[in-house]
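# Sequence and predicted structure are below.
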Amino acid sequence: MTQHLSEADVRGIAEYTRIGLTAEEVVTMTADLNAIIDSLAPITEFDLDGVEPTFHPI
């Protein structure tokens, strides 16, 4: 698993969003968020050349 976010990043996000996390929760959340980011990797394999961005106001 690639380390996209560090524990310091997760602490900063938690502080910004005013979520209190224990040291153990920071470790768990860091692993979970990195796993989520890794699971999105297949999206980068799509050929999107020439595909116009879309906008949905709803």
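Thanks, I have the structure now.
# Could you use CA atoms for every contact and neighbour count after this?
Will do.
# On the three-state scheme, Thr3 is what?
Rather than Thr, residue 3 is Gln. coil (DSSP: H, G, I helix; E, B strand; the rest coil).
# Is the closest residue to it other than its chain neighbours within a helix or a strand, and which one?
What sits nearest to Gln3 in space, not counting adjacent residues and going by Cα to Cα, 6 or more residues apart in numbering, is Asn34, at 6.2 Å. If you go by DSSP states H and E, Asn34 is part of helix 23-39.
# take the one below as the second:
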Amino acid sequence: MSLTADDVKKIAHLARLGIEEQDVASYAKDLSGMLDLMTRMSDLDTDGVEPMAHPMDQVQRLRADAVTEQDNREKFQAIAPQVEAGLYLVPKVIE
């Protein structure tokens, strides 16, 4: 697929991008190349290929899900200006 200069200008307008006139041809070439790549990729047979979360065969290290801090809620609410039913009350700022 090959984009024209008018196509690039329309896309730029829709995306609210300002493109200099001298750069339109370069953008058209680059975008056309990307679209051609996507077309070629969609033609590939991917039956039997399992989806992957990461292209490398890696496992993410996870930390243990353990509580590491003590509960300071009562202490913090004791010094808060206004608290009601365990919630902090703040002044209304939006009508």
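Right, received. Where do you want to start? Note that the coordinates shown come from a computational prediction; the quantities given were computed from them, not determined experimentally.
# follow-up on the earlier one: with the second structure superposed, average distance for the helix holding Asn34 of the first structure?
In the superposition with the second structure, the average deviation recorded for helix 23-39 of the first structure is 0.8 Å (mean Cα distance after the TM-score superposition for the first structure).
# tell me, that helix lands on which residues of the second structure?
Aligned by TM-score structural alignment, helix 23-39 of the first structure falls on residues 21-37 of the second structure.
# Which parts of that stretch count as buried, going by neighbours?
Counting neighbours by 16 or more other Cα atoms under 10 Å, one finds that the buried residues in stretch 21-37 of the second structure are 24, 27-28, 31-32.
# would you turn these into a markdown table with distance to Glu84 of the second structure?
Shown next, in a markdown table, are those (distance: Cα to Cα, whole Å):
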| residue | distance to Glu84 of the second structure |
| --- | --- |
| Val24 | 60 |
| Tyr27 | 58 |
| Ala28 | 60 |
| Leu31 | 57 |
| Ser32 | 60 |
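# Need the counterpart of Val8 of the second structure in the first structure.
Match for Val8 of the second structure (TM-score structural alignment): Val10.
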